[in-house]
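Student: got a predicted structure here, sequence first:
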Amino acid sequence: MKIKSLILLSLSMVLLSQPIQAQRIKDIANVQGVRSNQLIGYGLVVGLPGTGEKTRYTEQTFRTMLKNFGINLADNVNPKTKNAAVVAVHAEMPAFIKPGQNLDITVSSIGEAKSLRGGTLLQTFLKGVDGNVYAIAQGTLVVSGFSAEGQDGSRVIQNTPTVGRIPSGAIVERSVMSPFASGDHLTFNLRRADFSTAKNMEQAINDLLGPGMARALDATSVQVSAPRDASQRVSFLSTLENIQVDMADESAKVIVNSRTGTIVVGQNVRLMPAAVTHGGLTVTIAEATQVSQPNPFSDGQTVVTTDSTIDVAQDDSRMFLFDPGTSLDELVRAVNLVGAAPSDVLAILEALKMAGALHGELIII
């Protein structure tokens, strides 16, 4: 684990020390208003081989389905719903998708069904956050997981048998209005807010289109004057999104994953004058049981005694002095020389931060 983390740390030094190249606008920003929308619905899966459920809401849903087909069950009739299960259906509706196109959907059991394998989703309405129906889902589920249960109660489960997907299982019935073709401007939102990058994007667009065509509103948004005609706006945007923008340097950060021991240090991290020492103290306690037997024909009794051995060992400590402005290179080299484990490295970084000697943000995830 220690070797792996140190290799990752050294690798991050090599990668982050490379100069940042210019990137296309389409790779670093999104167009405001061009977004996907989440859909959700409540439905019934039937045709299960006895792996369904028998709950009150499953029975109610089953009765409602039959009623929609003109079949009314008497109140004293108890339908057997072991071959059915109530499910939640959700999908993501991409921007600009039109009625008649298809969506992939995910179906998840919300009751106590054991498996959805072999089931078929009946017609289910998928609604948006505004309560309107935007798609209708139906089809046979594809379930990768399975479960098997023995008569003695033993059970084997692989993956998740209560979640399945239906590729192209929903048909879009209504499109979502987009502000893309309205107004006199287009706004790009940076995926990573940075004032310098926003200014560089503004300058790159103005160099191509002319002064005053683009202006940075804040660290995230850059507003660009655009034609009103929808077809012209598409051509206009296709040109803009391929403009190369110089990315600003990332702020100084040290990111530590406390679960995996992975440590990534940014290239702008610096150290103020500091001395770091690292040492380990090992205490080993061994218990040995001994039996004392009395001499023959004596009145003595057998006695059991415990012999404790305590061994204390302390590793050699090593102290390293960091000069002002110590870079990532020296920091990684010193950590490797110390031979510290990931948990020890985290303790060293936290101590340096508390001492004010670490110039950079320490992020622990």
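Tutor: Thanks, I have it. Since this is a predicted model, take the numbers as computed values, not measurements.
Student: every contact and neighbour count from this point should use C-alpha atoms.
Tutor: Will do.
Student: distance of residue 67 from residue 86?
Tutor: With distances defined as Cα to Cα, to the nearest Å, the gap from residue 67 to residue 86 amounts to 17 Å.
Student: tell me which of the two has more neighbours.
Tutor: Set side by side, residue 67 and residue 86 show more neighbours around residue 86, with 27 against 12, by other Cα atoms under 10 Å.
Student: residues touching the more buried one, list them.
Tutor: Shown in contact with residue 86 (Cα atoms under 8 Å, 6 or more residues apart in numbering): 42, 43, 44, 45, 57, 58, 61, 109, 110, 111.
Student: mind running it again at 7 Å?
Tutor: For residue 86, the residues meeting the contact criterion (Cα atoms under 7 Å, 6 or more residues apart in numbering) are 43, 44, 45, 58, 109, 110, 111.
Student: kindly confirm my reading that the fourth one is in a strand.
Tutor: No. Checked against DSSP: H, G, I helix; E, B strand; the rest coil, residue 58 lies outside a strand; its state is helix.
Student: try this one next to it:
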Amino acid sequence: MTMKMTQHRARNFKTSLQLTVFASLMVLLSSTSLSSAPSNSTSHSSRIKDIVSFEGVRDNQLVGYGLVVGLNGTGDGLTNAPFTRESLVSMLERLGVNIRDQLANLKTKNVAAVMVTANLPPFSRQGARIDISVSAMGDAKDLLGGTLLVTPLMGADGDVYAVAQGPITTGSFQASGSSGSSITKGVPTNGKIPNGAIIEKEIGFELKNQDGLKLSLFNPDFTTAKRIADAVNVKFGHVADALDPTTVQLQIPAKFAANPVAFITEVEQMPITPDLGAKVVIDEANGVIVMGKNVRISEVAVSHGNLTIKITETPQVSQPNPFSIGGTTEIVARTGIDVKEDSNKKMVVLDGGTTLQQLVDGLNALGVSPRDMITILETIKSAGALQAEIEVK
């Protein structure tokens, strides 16, 4: 009796163990499936920081005029570039060298007048360095090996915000032979100086003094602006309002008043799904077509046929018979015209509500080139069957 009870308990324990292992395995598979399944809400979303800019947080453009010295005979011709000559004379006078009486003998080609440009990043502090670009103004051939002398960089208000100086790197070269042949790589009259300017004046913008901020959408859209405002309001309360397709007004919550950077950081990282309009952009010069995913085609029939006309000229020489009197050699024109029409092209019917992928597949099935596809799309638009905006670059 005891032996039977022991065997019965062993069977129950074994069955219970099997059920426990099976249940654990199902839970593991279920959790793995849930964790590996993509989230529909964020599968096509972008961070707010990737689709907007904060008003006031922006670059400022700087520009200056300067001289590049140390060129290997590739600088401006002082006769053809009087501004270079006057700048050189003025610079030497400031250094205590007077050559006004020797202008006729000034023939150096190792100097070039240049324009210097730079972008002053937001929140840049005094003493920080920024990159600059240098571009020749006169007839200089190459800025390779040149050094930019001290050049003030001014903003739109006329104030000096940075000072530039340093050796120029072009990444280009130019070489020529005695027979006039030459080779050029890149643009040798443009160059850069990494960290070539030192910031001397800051642009005041203190976030702690701001009661609110404005977000500016890179691609203006009513729906996207509303989605941003709704997402921010769900997380922080009613602190956001969509003012127009481009602007979303933000009020800094009270708990972030002392630390607005933390508020901006949280807003930047929030995922948003931008809404895309139905638009087709065509660059006819380069044969490029870009179509948004919401482009739809109403039911329409499309055919594409090629008619090729080939004209060839094969001139022939007609000579007189040997020992003929008065005969002359003449060139006789022979023209051949060949007309060929491709009869293998068929008509394709695109059903109503055709998607972008179906449209591309249908046009590819016709064997059309990008330039022919441009003509077909414009014709479909003219027929009223393309439910999208067409923009031709």
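Tutor: Now that the structure is in, tell me what you want to look at. It should be emphasised that the depicted structure is a prediction, and the values quoted were computed from it without experimental measurement.
Student: superposed, what's their TM-score?
Tutor: After superposition, the two chains reach a TM-score (TM-score structural alignment, normalised by the length of structure 1) of 0.85; 345 aligned residues with a Cα RMSD of 2.7 Å.
Student: ok, back up a step: what about the contacts of residue 86 of structure 1, which are in strands?
Tutor: Among the contacts of residue 86 of structure 1, the members found in strands (DSSP state E) are 43, 44, 45, 109.
Student: quick revisit: most neighbours among the contacts of residue 86 of structure 1, which one?
Tutor: Neighbour counts for those peak at residue 45, which has 27 neighbours (criterion: other Cα under 10 Å).
Student: and the closest residue to that residue other than its chain neighbours, how many neighbours does it have?
Tutor: Counting by Cα to Cα, 6 or more residues apart in numbering, the nearest residue to residue 45 of structure 1 once its immediate chain neighbours are dropped is residue 121, at 4.4 Å. Counted with other Cα under 10 Å, the burial measure for residue 121 of structure 1 works out to 24 neighbours.
Student: am I right that residue 295 of structure 1 is in a strand?
Tutor: No. When classified by three-state DSSP, residue 295 of structure 1 is found to be coil rather than part of a strand.
Student: what is the neighbour count of it?
Tutor: Using other Cα under 10 Å, the number of residues around residue 295 of structure 1 comes to 10.
Student: give the aligned equivalent of the residue nearest to residue 45 of structure 1 in structure 2.
Tutor: Using TM-score structural alignment as the criterion, residue 121 of structure 1 maps onto residue 148 of structure 2.
Student: residue 147 of structure 1 too?
Tutor: For residue 147 of structure 1, the aligned position in structure 2 is residue 174, judged by TM-score structural alignment.
Student: tell me the SS of its match?
Tutor: Each residue gets one of three states, and residue 174 of structure 2 gets strand by three-state DSSP.
Student: from residue 388 of structure 2, how far off is it?
Tutor: The gap separating residue 174 of structure 2 from residue 388 of structure 2 is 48 Å, by Cα to Cα.
Student: for residue 381 of structure 2, same thing?
Tutor: Here residue 381 of structure 2 is placed at a distance of 8 Å from residue 388 of structure 2 (Cα to Cα).
Student: now stretch 166-179 of structure 2, how far from the chain's geometric center?
Tutor: When C-alpha coordinates are averaged (Cα atoms, centre = their mean, to the nearest Å), stretch 166-179 of structure 2 and its chain have centres 28 Å apart.
Student: how about stretch 383-393 of structure 2?
Tutor: With Cα atoms, centre = their mean as the basis, the distance from the averaged C-alpha position of stretch 383-393 of structure 2 to the chain average is 24 Å.
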